[in-house]
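Peer 1: One predicted model, sequence on top.
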Amino acid sequence: MTIRINNIVLDIDDDLSLIKNKVAKKLKISKSEIPNLKIIKESIDARKRDIIKFNYCLELEHKNEALIVSRANDKDVKIDDSVFIEEVKPGSKPMTNRPVVIGMGPAGLFAALLLAKSGYRPLVFERGEAVDERTATVERFWSTGELNKESNVQFGEGGAGAFSDGKLTTRIKDRRCDFILSELIKAGAPEEIAYMGKPHVGTDILKTVVKNIREQIRAFGGEVHFSSKLERIIHKDGSVKSIIVNGNEIPCDNLIIAIGHSSRDTYEMMCREGIIMNQKPFAIGVRVEHPQSLIDINQYGKFAGHPRLRAAEYRLTHTSDRLDRSIYSFCMCPGGEVVAAASEENRLVVNGMSYHARDKENANSAVVVTVGPKDFEGTSPLAGMEFQRHYEELAYKVGGGNYIAPVQLVGDFLRDKKSTRLGKVSPSYTPGYNFRELKDCLPLYVTEALKEGLVNFDKKIKGFADDSAVMIGIETRTSAPVRIERNENLESISLKGMYPAGEGAGFAGGIVSAAVDGLKVAENIIKNFCPLNN
């Protein structure tokens, strides 16, 4: 057990050493009785831009926890006995074949890690390349337009998040989150992610982290195979019997499907195999770029550029009663860049990415509008996916081909005018861009909702709808367009032994939540089966 101390506040120029003084005063003990003090959470309070403070939650081990908490008599001081229990008691049912994990995004990576550490020696198959080779392939695509449909920004070791900001913010409350952060740190992520209010790793560091986790999986007896695509699931009497990977049949009775939100051909295959899935809402829109300095000044005022402050972020939402749509910022990348994120030929989609330092000139974020089954054509479970494809094809054509992005300045977009020259912001999208009207590759209701949202956001961040801010089209991969239905045991309701997991299955929305879902699925297998070598 430990003592948890909340609401220890420092001014922006206070030295961190003052934390121990403030804790000692709150606990009514001497500083000498505080040998070890652990930061659990650090958040920035910038509600008043002229008075910026840091708020800390801390943890202290002490031999007299109960006495100290009682004597402090403070609502911000309590005993914390919450512990993540990594060990899950194995079940007794014999396992005929090694469990198989399809996909090495967060869900697949952490499912495989837990299975491996628990003695289950999983087989992991990833259609894309290992992260180093994948990086070279992606960079070649960005510079030449040469797309590898099997290994790209969406597919490969680390999943789509490996070429994004590596944000670890999550709104879910789950004991597994601490385990995930701990494992990321062990694998090379900065220790600060354990306590930062809005933690992120960054693409540059995340690549090393996923490699180290992969090697842990192998060290514990797992196998990891790249450039290995799931082509078919063989089943009999409602249960998984085997899978086909690269033309080879592999016996399998416990199959974790962690394919990510862009594995459209795999969705199509599962649909043909009778796997029950349904349409799911998501959001589409554009990337918007501003000078990072504009965001910093709006968030931090006179303290913008202070050495204690990181590049400022924002999260904006607006509901249009007129259009019955939500408009919101998504995957905001401070000091980042906009990247080409296509996974299919002749279809254009963009995403945002930041390195750990977040020190690029521009800030970017998706600004997206909710869409759902009422907007899709037909009743097919894959109608939302076809909706994405349709507008990605339009964006490709409007941009001029070869993954050149259509670009429009915000001021011109609001006035339905084609842009002819840049203002204060230079687009960071490397394959190139052409000035086009974005309304030509988006539904009318999305265009109208974006206009309303931009005007509203400008009231919250002055300059958000500045004439020279840049809009880059289009963003469509905010989340999976389907949900693969599963039961209370996290198995597919149509196929025993198949466990849909993570964002691609429709059960997560980010790195941490997807990793949590992967752990849950792995735990269910562990609870039911004993390891193969027992």
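Peer 2: That came through fine.

Peer 1: From here on, just use CA atoms for contacts and neighbour counts.
Peer 2: OK.

Peer 1: can you pull out the helices in the protein?
Peer 2: 18-27, 65-72, 106-117, 131-144, 176-186, 203-219, 264-272, 292-300, 383-399, 410-414, 444-460, 511-528 (DSSP state H).

Peer 1: As TSV, the ones you listed with mean neighbour count would be great.
Peer 2: What follows is the helices of the chain, written out as TSV (neighbours: other Cα atoms under 10 Å):
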stretch	mean neighbour count
helix 18-27	16
helix 65-72	16
helix 106-117	28
helix 131-144	17
helix 176-186	18
helix 203-219	20
helix 264-272	16
helix 292-300	20
helix 383-399	21
helix 410-414	21
helix 444-460	18
helix 511-528	24
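
Peer 1: With distance to residue 329 added, can I get those helices in a markdown table?
Peer 2: Below are the helices of the chain laid out as a markdown table (distance: least, Cα to Cα, whole Å):
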| stretch | distance to residue 329 |
| --- | --- |
| helix 18-27 | 35 |
| helix 65-72 | 42 |
| helix 106-117 | 22 |
| helix 131-144 | 25 |
| helix 176-186 | 24 |
| helix 203-219 | 20 |
| helix 264-272 | 25 |
| helix 292-300 | 14 |
| helix 383-399 | 19 |
| helix 410-414 | 15 |
| helix 444-460 | 9 |
| helix 511-528 | 17 |
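
Peer 1: closest to residue 249 out of these?
Peer 2: helix 264-272 (15.8 Å; Cα to Cα).

Peer 1: Contacts for that closest one, please.
Peer 2: Where contact means Cα atoms under 8 Å, 6 or more residues apart in numbering, the residues beyond helix 264-272 that reach it are 230, 231, 232, 233, 259, 277, 382, 385.

Peer 1: Around the second one, how many other residues sit close by?
Peer 2: Pointing back at residue 231 there. As a burial measure, residue 231 scores 17 neighbours (other Cα atoms under 10 Å).

Peer 1: I'd assumed residue 246 was in contact with it.
Peer 2: Yes: Residue 231 lies in contact with residue 246 (Cα atoms under 8 Å); the separation is 6.9 Å.

Peer 1: want to compare, so here's the second one:
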Amino acid sequence: MLRLSELKLPLDHSAADLEVAITQRLRLAPGELRRHQLVKRSVDARRRGAISLVYCLDLELEGGARRRLLRRFAGDPHLRPTPDCRYRPVARADGSSEALRPVVVGAGPCGYFAALLLAQMGWRPLLLERGKVVKERTADTFGFWQGRRRFDPGSNAQFGEGGAGTFSDGKLYSQVSEEPAYIRKVLEELVAAGADPDILTLHHPHIGTFKLATVVRGLRARIEALGGEVRFGQHVVELLLEDGADRRLAGVRLADGTAITTRHLVLAPGHSARDTFQMLHGLGVAMEPKAFAVGVRIEHPQALVDLARWGEAAGHPRLGPAEYKLVHHCKGDATAGRSVYSFCMCPGGLVVGATSEEGCVVTNGMSQHSRRERNANSGLVVPVTQEDLAPYGQPGGEALAGMAFQRHWEQQAFRAGGGDYRAPAQWLGDFLAGRASQEAPPEAVEGSYRPGLRFGSLDGCLPDYVLEAIREALPVFARRIPGYAMEGALLTGVETRTSSPLRLQRHPTRLDSLNTPGLFPAGEGGGHAGGILSAAIDGIKVAEAVALSLCEPALPGTPPHSTARP
């Protein structure tokens, strides 16, 4: 087959129009196009008065036409042979290995995909998750948001089956360039587990919260059907290491005292597993501080964003709710060198409580698959530097400074919200003017955050340099999205869990810990991914590394983690 890309058609085209456009673009004779298959569809909205859909298609052609086109379009990047994007496992268990069962910690996208790949390769992994199954976790989380249940530190928007991504927009795209075979593998497995097939073809696919709950149940069922095992309520509190300089992993200990023996542990705890990070630091596991960002959530009417992006085409059924992506490089005296950017933008979504610790307020964005809520929301965040974090670190504990920084400002927000998990909030006009919010301005956005809001000032909820950078950026963003700086837009604090504040260091090819062989840090919690797609791909890659380690006996005189790789 041949792959044709960058084929543009107007919004209101028909299926017949698409076929005509293919034949005209390639000057095909009748009968030469046997069939076409959609690979990807995106929107070109650079001209709001002439929005078009952009297609990438695989074409099955009569043999002579294929050869002719390859000659005629030689060197044209928009017509080329269809690439082979099939995923191929790197190793399989042969049934004769006496290796101990590999263990995976964490049932987020990274942990589930690591376990799924290990199961597909025949290694019968054991997956341990501290939280609850997604049905019970959803009841706990929504009950907390709605004021019907007390906050549960073990079952919330961060911990439990599906990980933090379960209560999000479920975006499946990444700014990190990954091999197409890995991307395709993740998307196909998600569809097999219950996701809509359209994620295979949309340029910016997403799943949505309720559908994500179905998908994670499907992933669990697939792992178990292949001989893997998933256990919930299993909180790993200690790594067991062999005596001697090698420090090789020997197993894990659970909160109930149970010890599980293993020599291969995929650690995918998520970016909020602070007690795990503290335990690993105490054991001397190699780690380093990592960049992250903090800020607020901003809400606008979704109709405002649709109009700014789509113009007169706003509301067209082929477009859906509009998204945006914004960045500003600061130039003010107090903010020079800093930047502000939109993070995890959720069209037609909700702002939700995402804390995992008592006495803290954390916000995040969430959308259902339909994205039909009245508001658009996004994080507006500012990266923090190592210099910013220095006052929060302890001697010898610099890698944990970011964690302490996050916790400090989350506790500040908890106090500003009234100490009952309401979030501090401020109207945008008041925020820019430097006054506390009391009465709602005309056309004020109705906030979606649950358990609720307490209006006042965001001063004191975040560092001054973060607030000043956001104040500088808002008028700039309004030049790109008219109405963005409307007085009644709503700012809710605080957004602090953009990514892990540290990285568990690992070997660049073996992917195990630099100083704890047998431990394979992975995903967002390990500091090696950001978002559902990249976390799932990292889970696959770590599973491959574990499988290779399981398949290859150590060379004479060398520790197992030094084994050569093909």
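Peer 2: Arrived safely, thanks for sending. Because the structure is predicted, anything quoted here is derived from the model rather than measured.

Peer 1: Would you confirm that residue 55 of the second structure contacts residue 38?
Peer 2: Yes: counting by Cα under 8 Å, residue 55 of the second structure touches residue 38, with 7.4 Å between them.

Peer 1: Tell me the counterpart of residue 527 of the first structure in the second structure.
Peer 2: Correspondence of residue 527 of the first structure to the second structure, assessed by TM-score structural alignment: residue 548.

Peer 1: now residue 447 of the first structure
Peer 2: By TM-score structural alignment, residue 447 of the first structure lines up with residue 467.

Peer 1: try residue 428 of the first structure
Peer 2: Per TM-score structural alignment, residue 428 of the first structure is aligned with residue 448.

Peer 1: residues contacting its match?
Peer 2: 350, 351, 352, 375.

Peer 1: cutoff 10 Å now
Peer 2: Contacts for residue 448 of the second structure (Cα atoms under 10 Å, 6 or more residues apart in numbering) come out as 299, 349, 350, 351, 352, 365, 373, 374, 375, 377, 490, 492.

Peer 1: sorry, back to before: could I have the buried ones of the contacts of helix 264-272 of the first structure as PyMOL selection syntax?
Peer 2: Here is the PyMOL command that picks out the buried ones among the contacts of helix 264-272 of the first structure, judged by 16 or more other Cα atoms under 10 Å:
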select buried, resi 230+231+232+233+259+277+382+385
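
Peer 1: Adding distance to residue 163 of the first structure, write the contacts of helix 264-272 of the first structure out as TSV.
Peer 2: Conversion of those to TSV gives the following (distance: Cα to Cα, whole Å):
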residue	distance to residue 163 of the first structure
230	22
231	25
232	28
233	29
259	16
277	28
382	26
385	22
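
Peer 1: what's the farthest-apart pair in the contacts of helix 264-272 of the first structure?
Peer 2: 233 and 385 (20.9 Å).

Peer 1: sorry, back to before: neighbour count for residue 55 and residue 38 of the second structure, which is higher?
Peer 2: residue 55 (22 against 15).

Peer 1: gap between that one and residue 1 of the second structure?
Peer 2: Separation of residue 55 of the second structure from residue 1 of the second structure (Cα to Cα, to the nearest Å): 16 Å.

Peer 1: got it, and residue 127 of the second structure?
Peer 2: For residue 127 of the second structure, the distance to residue 1 of the second structure - Cα to Cα - is 40 Å.

Peer 1: So the two - more neighbours on which side?
Peer 2: Regarding residue 127 of the second structure and residue 1, a neighbour count based on other Cα under 10 Å identifies residue 127 as having more, with 26 against 18.

Peer 1: OK, contacts around the counterpart of that one in the first structure?
Peer 2: Superposed on the first structure with TM-score structural alignment, residue 127 of the second structure falls opposite residue 124. If a contact means Cα under 10 Å, 6+ apart, then residue 124 of the first structure has 99-104, 108-109, 111-112, 214, 217-218, 222-226, 228, 256 as its contacts.

Peer 1: if we go to 8 Å?
Peer 2: Contacts of residue 124 of the first structure by Cα under 8 Å, 6+ apart are 100, 101, 102, 103, 104, 112, 222, 223, 224, 225.

Peer 1: Quick one: map the third one onto the second structure.
Peer 2: Under the alignment (TM-score structural alignment), residue 102 of the first structure pairs with residue 105 in the second structure.

Peer 1: quick one: that match and residue 536 of the second structure, what's the gap?
Peer 2: For residue 105 of the second structure relative to residue 536 of the second structure (Cα to Cα), the value is 14 Å.

Peer 1: Mutual contacts of the two, please.
Peer 2: Joint contacts of residue 105 of the second structure and residue 536 (Cα under 8 Å, 6+ apart) are residue 111.

Peer 1: just to revisit the earlier point, dump the contacts of residue 448 of the second structure to JSON lines, plus neighbour count.
Peer 2: As requested, the contacts of residue 448 of the second structure are exported to JSON lines (neighbours: other Cα under 10 Å):
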{"residue": "299", "neighbour count": "30"}
{"residue": "349", "neighbour count": "28"}
{"residue": "350", "neighbour count": "26"}
{"residue": "351", "neighbour count": "25"}
{"residue": "352", "neighbour count": "24"}
{"residue": "365", "neighbour count": "27"}
{"residue": "373", "neighbour count": "16"}
{"residue": "374", "neighbour count": "18"}
{"residue": "375", "neighbour count": "24"}
{"residue": "377", "neighbour count": "31"}
{"residue": "490", "neighbour count": "25"}
{"residue": "492", "neighbour count": "29"}
